[in-house]
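Student: I'll drop the sequence and a predicted model, then ask my questions.
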Amino acid sequence: MISSIQKNSIGIEASKFDAFFLHQGKEGLEAFREQIDLVTEKLEKVFREADGPYTGQPPMELKQSLEEKLKIWNNPRPLNDVLEEWEPTILKNSLQVSHTKSIAHLHCPPILPGIAAELIIAALNQSMDSWDQSPAATYVEAELIRQLSRLVGLPASSDGVFTSGGTQSNYMGLLLARDAFCAKQWNHDVQAYGLPGEMKRTKVLCSEEAHFSVKKSISQLGLGEEAVIPIPSDENHRMNLQHVKETFTQLEQDGALPFAVVATCGTTDYGSIDPMEDLAELCQERNLWLHIDAAYGGGLVFSHQYKRKIAGLHQADSITLDFHKLGFQPISCGLFLLKDRQHYRLLSHHADYLNPEEDEEEGILNLVNKSVQTTRRFDALKMLLTLNTVGTDLLGKMVDQTMELAEYAASVLEEKSAFAVENRKPELTTVVFQYRPLRSENVSDWNRKIQQILFQEGKAAIAKTSVNGETYLKFTILNPRTSKEDIDKVIQEIEKAGTEMLNGGYQK
């Protein structure tokens, strides 16, 4: 007879669930291995049979095919049956970001140690908010951040936390900048009393080409988008230093209160890097917070040949880094660094059930004190496993390879009369250009159509963007396996599509 302790409230033996969870029992371990093997086999098949970055299925056709196949089931089904259904619908119609001709967005191929770490992360399922939920993981993240901070060049007073990515990291930088300013300027505690009325006068400066999350963060922080002053860019798409100085003068005359400058180390379109050292000097003179969004360009900390490009990064008060860009990690793997860890007090809250103040008195480290998130993944493990197995030397060579490929792509396009290259000397790994056939009437339409043709025919995944109101094409090279031959073939496909369009081969 089964006791009430052995049954749940609906009368089912608890052991009936054993095959659905990873646990120390034989049935759980065997089920885990079986399911991982099935998924591995299916993924190997999908990757092996992929002809290009995408199958070419149009959006509405894909949407309809998924709606017809997907539904919620009431009863258990074999994993293999589900994977068989998913193969032609979900798996094969996903973007093959690891394909060497997938060069559209800031979307890198995941390095194998990162993928392996994802399995460990999911299986262990540590939540990084309190030490008793993530005992070893807490100290792994803390130590890795200490070492990465030194790699960037930050002082011993620095600290950091892993985040979901650039948007969250930029938000944290501006949140701390706002509250530090209120404490310094008016001895005002925003956490306790909200925003003071004088905050209507505050301003934040950034490049007109800064990431949209700057304005988004400022609006969410209660200051309104009008508090963001966009500074014009120079011919190299960098924040114009003279305009910054003139803006400071004008703001002083207007009685405004600038409290932060956001520099961009790698804009989304051009990979341009603002003059970080000069901006740091200006901020120090005026006692302003400098946040550097290095979500893209921060990957050069590993570079052997190009690290000089990020000189001045270490002078920031806060920094955004994304290892799921030029660190080749699976999404997500962002990092927020803070020069002075004392500023974390501005977002720390204590909950008796989670991170009581007594824990701090006893020296127990609860990482929720440094994050705007509560539940948070053990993403630090991906970077640690990569650094432990690949090493910084080879990782740096991978970064350098992508940089060299961008320079090569720009030089090849520059030599061809049918193309106009916007950034002839790429700062990072993006190349913005336009196909300009002699007989075209609407250049923007031609370029938009070319991007769609290459994607829908599975030839290549490239991006499109806007320059002065016109549509341009863009390469974003983040795959060190991409070769010069791949670049040549993609350019040839663009020329082929353009020629066929000019000759009436495609419908506009």
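Tutor: It's in.
Student: only C-alpha atoms from now on, for both contacts and neighbour counts.
Tutor: Fine.
Student: relative to P275, how far out is the nearest residue to Y296 once chain neighbours are set aside?
Tutor: Excluding the flanking residues, the one nearest Y296 by C-alpha to C-alpha, 6 or more residues apart in numbering is G266, at 5.2 Å. Computed as C-alpha to C-alpha, to the nearest Å, the G266 to P275 distance reads 11 Å.
Student: those two: who's more crowded?
Tutor: More crowded of G266 and P275, by other C-alpha atoms under 10 Å: G266, with 28 against 20.
Student: the more buried one and M383: what is the separation?
Tutor: 21 Å.
Student: contacting residues for K397?
Tutor: 303-304 (C-alpha atoms under 8 Å, 6 or more residues apart in numbering).
Student: and the helix or strand it falls within, how far out from the chain middle?
Tutor: Using DSSP states H and E, K397 maps to helix 391-415. In terms of C-alpha atoms, centre = their mean, to the nearest Å, the centre of helix 391-415 is found 20 Å from the chain centre.
Student: now stretch 133-144
Tutor: Mean C-alpha position of stretch 133-144 versus that of the full chain (C-alpha atoms, centre = their mean) differs by 22 Å.
Student: pull out the buried residues from it.
Tutor: Within stretch 133-144, the residues that count as buried by 16 or more other C-alpha atoms under 10 Å are 134, 137-138, 140-142, 144.
Student: how about stretch 211-222?
Tutor: Those would be 211, 214-218, for stretch 211-222 by 16+ other C-alpha under 10 Å.
Student: again with stretch 155-165
Tutor: 158-165.
Student: please apply the same query to stretch 495-508.
Tutor: Applying a neighbour-count criterion of 16+ other C-alpha under 10 Å, one finds 495, 497-498, 501-502 buried in stretch 495-508.
Student: below is an additional structure, to be compared with the one above:
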Amino acid sequence: MRPQGSPSPLARADAAGRPADDPRSHLLNNATAEEYRRLVSDGVARVARTVAGTTRPFTGTTPGELAPVVDAIDLDRPLGDASAALEELERVYLRDAVYFHHPRYLAHLNCPVVLPALLGEAVLSAVNSSLDTWDQSAGGTLMERRLVDWTAARIGLGRAADGVFTSGGTQSNVQALLLAREEAFRLLRKNSAAPPPVSAMLPKLRVLTSEAAHFSVLKGAKLLGLEPDAVVPVPCDASRRMRVDALAHEVRRCREEGLTVMAVSATAGTTDFGSIDPLPEIAALCEEAGVWFHVDAAYGCGLLASPTRRHLLDGIERADSVTVDYHKSFFQPVSSSAVVVRDGTTLRHATYHADYLNPARNVEERIPNQVDKSIQTTRRFDALKLWLTLRVMGADAVGELFDRVVDLAADAWRLLDADPRFTVVTEPTLSTLVFRYVPARAGNGGPAADETAVDLANLHAREAIAASGEAVVAATVVDGRHHLKFTLLNPETTLDDIRAVLDLLAAHAEDHLTRNARLTGTPAA
């Protein structure tokens, strides 16, 4: 409904007789192409100025400070002018956005993005292809299929492999588990004289995964109707890799208890530690047991392009399904991900035909509809970003960028390991470091610090550095204790940046402990 007092779209007319404020003037078409060029140029110029002028990754704003600014916007009263809207956008978004391109953003699995991918983003948004059916995407369909084939070849899955782009690692993991569940049902029916109903099979299904695996495995199991205890966490070794002996024990236990292991989900790059499970040994165990082998390589997939570290993924070529997130270690904008399977026929478990979209006759006519493979229907042409990246930069250049952050993590680990102010959990395989501030006295023969106080000091240090805007780091819990975390995905970050952030964290933590000691009357550790 038009706000009271606003002019009618028919109140004014342009020279051609069309109302100047006709809503059709906002559609992209041959008549508005030049206006589109101007608007996008203005928007890109503003973002470029913001990026060029960014001196810290975050302003430190809080939800309490920013929410009233956003809530004050009356969405029923349009500004009527793109320049005014961009000015407003500066206040409600650009000014306080978290900028992953800044070298002291060290928190989560967010990467700076390469320019060819941004070009792809601009193109795909304007054309707005939908990658569900051929008659909505044409060349986009074939380009996505070619990229899936390229990825499958890099993994080493063979000529029967296939896959589809997804919104992210969670969707990829959920779809992989869906395929594994349906294949488990198929085998149970095949091997039973009297095929049991789904209601009898479902409660007995189990998924085995590392205790350090991503939470999307648990979420996927719930979405697929599995029991609350269906996901069995397998213990890790000191390097936070799944223990194969413990996995073998769980496989035997499930068999003895009449349970069906529908999948083993290994991780090639855990979120907290960047650890890579022993893929060859897990693959061998799965092959012997006849169990679906999934590899969540959402983080570690950058190794597929690495000129020096591809061997760290050895064994992934034996997987039944693989998750890849190009928007992590291929430096792509969100979203750009895929699930790839060894046997493309298993994707039929996600296939449904609708007469209004992808009728079954399309298969006989060999019309390529990507919706036949996906759990999504409408889907962006996100593959274009990776396509242009490979055509402009090449895979080796992407791999070299990932190698840089892995090299940096190794140098930062040595720095942390030698610093008495911190303890570091494990030497990194990829680019993640988990560590904890410890008071100096505890490491030099003095009285041990109260662990709860140290927990609070670490939490405070993270919050204080974010509030200052000087850096952004992450946090996690290891063995019941609060730790800090660097996730290094910016090739522009230097060891000097790491040193500076460590000094800030230590200062904030020490200040917290000192102030707490004054308040409680206890000596600082």
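Tutor: The structure has been received and is ready for your questions. All of these numbers come straight from a predicted model, not from anything done at the bench.
Student: select from the buried residues of stretch 155-165 of structure 1 every entry located in helices.
Tutor: The members of these all map outside helices under DSSP state H.
Student: so can I have JSON lines of these showing distance to P110 of structure 1?
Tutor: Listed next are these as JSON lines, based on distance: C-alpha to C-alpha, whole Å:
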{"residue": "S158", "distance to P110 of structure 1": "29"}
{"residue": "D159", "distance to P110 of structure 1": "26"}
{"residue": "G160", "distance to P110 of structure 1": "23"}
{"residue": "V161", "distance to P110 of structure 1": "21"}
{"residue": "F162", "distance to P110 of structure 1": "18"}
{"residue": "T163", "distance to P110 of structure 1": "18"}
{"residue": "S164", "distance to P110 of structure 1": "16"}
{"residue": "G165", "distance to P110 of structure 1": "15"}
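Student: tell me which of those residues fall in strands.
Tutor: 159-163 (DSSP state E).
Student: what's the closest of those residues to S102 of structure 1?
Tutor: S102 of structure 1 lies nearest to T163 out of these, by C-alpha to C-alpha, at 25.6 Å.
Student: ok, the equivalent of that closest one over in structure 2 - contacts?
Tutor: Aligned by TM-score structural alignment, T163 of structure 1 pairs with T166 of structure 2. Neighbouring residues of T166 of structure 2 by C-alpha under 8 Å, 6+ apart: 172, 335-339, 374, 376.
Student: go on, I282 of structure 2?
Tutor: I282 of structure 2 neighbours (C-alpha under 8 Å, 6+ apart): 244, 266.
Student: what residues in structure 1 pair up with whatever helix or strand it lives in?
Tutor: Assigned by DSSP H and E, I282 of structure 2 belongs to helix 279-289. The aligned range for helix 279-289 of structure 2 in structure 1 is 276-286, by TM-score structural alignment.
Student: F336 of structure 1 sits in which helix or strand?
Tutor: In the assignment (DSSP H and E), F336 of structure 1 maps to strand 334-338.
Student: once aligned to structure 2, how far is that strand on average?
Tutor: Strand 334-338 of structure 1 differs from its equivalent in structure 2 by a mean of 0.5 Å after superposition (mean C-alpha distance after the TM-score superposition for structure 1).
Student: residues in structure 2 aligned with the very next helix or strand once past that strand?
Tutor: Following strand 334-338 of structure 1 in sequence order, the next helix or strand is helix 357-361 (DSSP H and E). Residues 360-364 of structure 2 are matched to helix 357-361 of structure 1 when aligned by TM-score structural alignment.
Student: can you tell me what sits against that stretch?
Tutor: So stretch 360-364 of structure 2 is contacted by 353-354, 368 (C-alpha under 8 Å, 6+ apart).
Student: buried ones from these, can you make that a ChimeraX selection?
Tutor: With 16+ other C-alpha under 10 Å as the criterion, this ChimeraX line picks the buried residues out of the contacts of stretch 360-364 of structure 2:
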select :368
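Student: next, count neighbours for the equivalent of I310 of structure 1 over in structure 2.
Tutor: Aligned counterpart of I310 of structure 1 in structure 2: L313 (TM-score structural alignment). Residues within reach of L313 of structure 2, counting by other C-alpha under 10 Å, total 21.
Student: L313 of structure 2 touches D277, doesn't it?
Tutor: No: with contact defined as C-alpha atoms under 8 Å, L313 of structure 2 does not reach D277; the gap is 9.3 Å.
Student: many thanks, I have nothing further to ask.
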